[in-house]
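# Sequence below, structure please.
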Amino acid sequence: MSAKVVVVGSLNMDLVARAQRLPRPGETLAGDTFFTAAGGKGANQAVAVARLGASAAMIGCVGDDAYGLQLRNALEVEGIDCQGVVTCAGVSTGVAMITVDAASQNCIVIVPGGNGLLVPDAVARFDGLLQAAQVIICQLEVPLPTVAWTLARGRQLGKRVILNPAPATGPLPAEWFNHVDYLTPNESEAEALTGVAVHDQASALLAGTRLLALGAGKVIITLGAQGALLITPDGHQHYPAPVVKALDTTAAGDTFIGGFAAGLVQGLEEGEAIRFGQRAAALSVTRAGAQPSIPRLAELLP
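Predicted structure coming up:
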């Protein structure tokens, strides 16, 4: 069976420490707990797609080490097509070092490892997966030329293209926008892309309108506990977030993206797909870790 959603992106092993607060520069803190978990924005989104009812394939690179083997196995257990996950000799698998405080806020340092070897030719080798997909998802944890190539190829093939611009450190190349059906930044990413400080619906609308003007098809700005704002050429719609007590926000955005994509390919209307992604993300923040926190479809059914 061909995958309906193909994710082109990163695979990381997450090394997670919990502490009462985040350390200041030069400070050493005593932590409370430590664990490792499969992560990486690309892999997280693929897992969310698969757990939430749609077929998924992953295109990415890992190192020839124990973490790489663990990450591939974690995807295969979920039924994800891993023919596009390439093991690269002589390089480490990507890692993310994550500290989470008592308020469930986090700070993350990422070492790309194998993710840095996902060049355009590496994606082109698996063009058959792209051709068979309904939705293609990209993020920014792999080389930007690879993201650019994949977005353009997705548009050329007439696929629905989702770009999650994370982590965003500044404006995107102008030519990218016309290839994107759904641009999905959070508040800080929207600010990095537009220069607009996003802190509520009004500022999100201003940022989203600017992104539309740059050429994005539609924009969904996720606002954490304030929900999500969909901005389209025809208007905008706010979607309130389910109210939960957050434990760990790691992978909440990835869960939303995967849930949204899974909803689209399962025939949900756009707004319904957003709500579906929100419900999945809300459940994910009540649990620790990246992929371990992502819920399954049965947990969201009435």
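# From now on I want contacts and neighbour counts done on CA atoms only, so please keep to that.
Noted.
# Can you tell me what sits against stretch 154-163?
With CA atoms under 8 Å, 6 or more residues apart in numbering as the test, stretch 154-163 has contacts from 130-131, 133-139, 151, 179-184.
# next up, for comparison:
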Amino acid sequence: MTDIQNQKTTAREVLAALGHGERVAVVGSINADLTVETEQLPCPGETVVGGPLETLPGGKSANQAVTCALLGTATSFIGALGDDAHGDLLYQSLRRAGVDTAGVSRVNQPSGSTLITVDSHGENTIVYSAGANATLNAASVAAQAEIIRGAQVLGLCLESPLEAVAAAATIAREAGVTMALNFSPITKVPDSLLRLVDVLIVNEHELAVLAGRPLDSGDAAGLRAALSDLGFERAVLTLGADGALVLEGGEFVSVPPFAVAAVDTTGCGDAFMGSLLAAVAAGEPLSRGACLASAVAGVAALRKGAQASYRNAREVRAFLDFS
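Alright, predicted model coming up:
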């Protein structure tokens, strides 16, 4: 059996383990993605011609929650939406995916948004405007503490105010809930928050910023040392087209990507993390969870948009069976 066949088998096994009473909570951002396709991404000062403007549901945290729910894991989302048309679109997208929205508030602010350009190779640039996401704070998170306490895993990223992220992380630690942090977008965070992280998800550039020095993705010992120096024992280092490296039990495991003809990579990293959250909640090791996450991210790259490109467990299984 080839490596890719082994990876598919593992991904199928992990997929079958999901949705048996475990729960994931995700606290953070939810945005309207204003997306335009163009032949090539503009250089600074350059104007290029694009196609029709599309408004699609997104936001790193919401994307992760939607991925979890579509895979069959009970998932709750805590965040803030504006009382506007974008807010209605985003709320309905969560509901359609099966996400529990009891922790979603509506505020008198524009909903969060991102401006996205996608080129003919599926690569993108993204500019984020927080909008209603900026109203999420320690008090609003504390008001939803029972949602966090009722989960096996809490997913966080850094698109939300740090006080909200820290409050959620503290509640999780006190309740014995595993906390996974996606260190994106890059933000200066206090050591007190980093010490609350159980599982770190970063790309190579983000890890270099955290470590304060350049890193080589081919130097496993150097990467392990950087993570160890930062105090992390469980981590996933995503490497884009080169897959991912998983640190667990003192060892690195390489997880290759699934080869697909990418249409749009927007939201693929969030699909990866959302799948990983679901797998960890089901008690799977990170390396096995990453096998499923790689497949789910590959499926997401086949269609335009973030949440609009995500597929349910049955469709992911079909991808594994027939790709």
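# For the two chains, what TM-score is obtained?
Once superposed, the chains reach a TM-score of 0.93 (TM-score structural alignment, normalised by the length of the first structure), with 299 aligned residues with a CA RMSD of 1.8 Å.
# For the contacts of stretch 154-163 of the first structure, which two are the farthest from each other?
131 and 184 (22.8 Å; CA to CA).
# more neighbours, the two?
Higher neighbour count among residue 131 of the first structure and residue 184: residue 184, with 27 against 18, using other CA atoms under 10 Å.
# for the alignment partner in the second structure of the more buried one, helix, strand, or coil?
Per TM-score structural alignment, the equivalent position to residue 184 of the first structure in the second structure is residue 201. Following DSSP: H, G, I helix; E, B strand; the rest coil, residue 201 of the second structure is assigned to strand.
# Can you verify my assumption that residue 201 of the second structure contacts residue 234?
No - applying CA atoms under 8 Å as the test, residue 201 of the second structure and residue 234 come out as separate, 9.1 Å apart.
# re the thing from before, residues contacting the match of residue 184 of the first structure?
180-183, 235-238, 273 are the contacts of residue 201 of the second structure under CA under 8 Å, 6+ apart.
# one step back: overlap in contacts of residue 201 and residue 234 of the second structure?
Going by CA under 8 Å, 6+ apart, no residue sits against residue 201 of the second structure while also sitting against residue 234.
# Residue 277 of the first structure versus residue 41 of the first structure, what's the distance?
Per CA to CA, to the nearest Å, residue 41 of the first structure is found 15 Å from residue 277 of the first structure.
# From residue 23 of the second structure, how far out is residue 312 of the second structure?
Taking CA to CA, one finds residue 312 of the second structure at 17 Å from residue 23 of the second structure.
# In terms of neighbours, single out the busier of the two.
residue 23 (25 against 16).
# counterpart of that one in the first structure?
Residue 23 of the second structure maps onto residue 4 in the first structure, by TM-score structural alignment.
# mind listing what its match touches?
Counted by CA under 8 Å, 6+ apart, residue 4 of the first structure has contacts 54-57, 132-135, 265.
# Mind doing that once more with 10 Å?
By CA atoms under 10 Å, 6 or more residues apart in numbering, residue 4 of the first structure lies in contact with 49, 54-57, 129-130, 132-136, 261-262, 264-266.
# Okay, and which of those residues map to helices?
49, 129-130, 132, 261-262, 264-265 (DSSP state H).
# still on that earlier bit, which single one of the contacts of stretch 154-163 of the first structure is nearest to residue 26 of the first structure?
residue 139 (30.9 Å).
# Please name the residues that touch that closest one.
Residue 139 of the first structure neighbours (CA under 10 Å, 6+ apart): 7-10, 41-42, 45, 147, 162-168, 184, 254.
# Equivalent analysis for residue 32 of the second structure, please.
So residue 32 of the second structure contacts 54-59, 85-87, 89-90, 111-115, 128-129 (CA under 10 Å, 6+ apart).
# Alignment lookup: it to the first structure.
Using TM-score structural alignment, residue 32 of the second structure sits opposite residue 13 in the first structure.
# Just give the nearest non-adjacent residue to the residue most central in space within the second structure, would you?
Centroid-nearest residue in the second structure, with CA atoms, centre = their mean: residue 270, separated by 2.7 Å. Distance criterion CA to CA, 6 or more residues apart in numbering; nearest residue to residue 270 of the second structure, sequence neighbours excluded, is residue 64 at 5.2 Å.
# how near is whatever residue of the first structure lines up with the one you found to residue 209 of the first structure?
Taking TM-score structural alignment, the alignment pairs residue 64 of the second structure with residue 45 from the first structure. Relative to residue 209 of the first structure, residue 45 of the first structure is positioned 26 Å away (CA to CA).
# who's more crowded, these two?
residue 45 (36 against 20).
# helix or strand for the more buried one, which one?
helix 41-51 (DSSP states H and E).
# What is the distance between that helix and the centre of its chain?
Chain-centre distance of helix 41-51 of the first structure: 8 Å, with CA atoms, centre = their mean, to the nearest Å.
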